[in-house]
Structure formats: structure tokens, C-alpha cells
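[1] Here is the input, now give the coordinates:
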Amino acid sequence: MDSEEELRTSIHRILETDKEEFKARLQQLESKYLEIEGTYDLHPQLEITDEDRMDLVWYTKKLMGHIKDTFASVATQMNTLKIMEKMFDNAIEAAKENEKN
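    Coordinates of the predicted model:
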């Protein structure tokens, strides 16, 4: 049973680590976005060309794409770990059943 608990602890540690890395990356992306957005707020008299606006739109779309990809990656990893945990539980149940027989 010790190895069962160790494996569960490892799975949860991986989930927590991924969650922390994800939060840090999301914070970086958010900071960069706020920095760009702040450019407009700090310099309202600044003449912004259509090209500048298009660049900002492009960068924002790219940023949102990175955020979306990050969410998808974390979701995939979490689903994989949940499946592994379920398989582990099934293997334990099967082993217990075999012991009884």
C-alpha cells in the first residue's frame, strides 16, 4: 500500500507543478498584454497609425492563441493524469480481486 500512496502523491505533485508553471506563464502573458495596453493609456496624445493598430491586433491575437494553447496543453496533461490514476485504481482493484481468488 505504500507504493500506492507514493504513486498518488507523485500524480498530485505533478498536477500541482503543472498548475504552478501554468499560472506563472499566464501571469507573464498577462503582464505583457497590460504593458502594451498601458502604452495607450500613458500616451493618449500619441498618434497611432492604422499599421500600429493592426500590429497590436496581431500581437493580441497571437497572445490569446498562446493562452489558449497553454490551457489546452494543461487540460490534456490533467486528463492524461486522471486516466492514469483511474487505470492505477483499476489495477489495484484487479490485484485485490486476484488475491481473494
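
[2] Going by C-alpha atoms from here, please, whenever you check contacts or count neighbours.
    OK.

[3] how about the helices in this protein?
    For the chain, the helices defined by DSSP state H occupy 2-42, 50-100.

[4] could you dump these to TSV with mean neighbour count?
    Shown next, in TSV, are those (neighbours: other Cα atoms under 10 Å):
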stretch	mean neighbour count
helix 2-42	13
helix 50-100	13
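
[5] Another for comparison:
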Amino acid sequence: MFTKSSFVLGLVIGTIASAISTFVWYHYLSRAVNSEGLYVSSGMGIRFLIAVMACLFWVRYPDIFDLLGIALGLMLTYVMIIVHGVNSLKK
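    Okay, the predicted model is just below:
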């Protein structure tokens, strides 16, 4: 049922890419916290490439994956960060 919808398949691809991007961001953050150097990297280039690779699924198979679903899946991490920030402000 869910695999017949191109929006849901795009959402799955976007969510997987968003999760991988979050783990990359966390890796760079923990490395920066444990480092004593002045250079801090956030892994933006790698996270950008992950988003581009997710969008390449749509470029290659536009009838199977929906671009809006991929975009919403990629934004899922940022929505979770905003929700967590608002919840922590309420406390």
C-alpha cells in the first residue's frame, strides 16, 4: 500500500538521507568538542552531498520518487531540532 505511492517512497529516501546527515553532523560535533584545536568543521560539504544524492534518485527515477517527499524527508531533522528547542524553552 505505501510502496505504491511515489510521495511515500520519496519521503523514505529523504528520511534515510536526513538520518545519515544527522549522524555525520553528530560525528563532526563530537570531534569538535573533544578537540583542542581552533578549527571546527560541521561536515557541511558531506551533508550537502548526501542531499544531492537523495535528489539524484528523483532525477534518475522521477516516476517512482516524488521530489516533495524527498524534500520533506530531508527537512525532518531540522523540524525535530526546532520542536526540541521550543519544548526546552517551555520548561
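
[6] Work out the TM-score between the chains.
    Here the TM-score for the pair of chains, by TM-score structural alignment, normalised by the length of the second structure, is 0.50; 64 aligned residues with a Cα RMSD of 3.0 Å.

[7] so who does the spatially most central residue of the second structure touch?
    Of all residues in the second structure, the one closest to the mean position by Cα atoms, centre = their mean is residue 18, 2.0 Å from it. Residues near residue 18 of the second structure by Cα atoms under 8 Å, 6 or more residues apart in numbering: 51, 73, 74, 75, 76, 77.

[8] if we go to 10 Å?
    Neighbouring residues of residue 18 of the second structure by Cα atoms under 10 Å, 6 or more residues apart in numbering: 12, 24, 47, 50-51, 54, 70-78.

[9] Buried ones in the host helix or strand of it, by neighbour count?
    Element membership for residue 18 of the second structure, per DSSP states H and E: helix 6-34. Going by neighbour count (16 or more other Cα atoms under 10 Å), the buried part of helix 6-34 of the second structure is 6-18, 21, 24-25, 28-29, 32.

[10] Report the buried members of the contacts of residue 18 of the second structure.
    12, 24, 47, 50, 51, 54, 70, 71, 72, 73, 74, 77.

[11] wait, isn't the second one in contact with residue 46?
    Spelled out, that is residue 24 of the second structure. Yes. Under the criterion of Cα atoms under 10 Å, residue 24 of the second structure makes contact with residue 46 at 7.8 Å.

[12] Who are the contact partners of residue 46 of the second structure?
    Residues near residue 46 of the second structure by Cα under 10 Å, 6+ apart: 21, 24, 25, 52.

[13] now the first one, nearest residue through space, not along the chain?
    For residue 21 of the second structure, ignoring the flanking residues on the chain, the nearest one in space by Cα to Cα, 6 or more residues apart in numbering is residue 47 at 5.2 Å.
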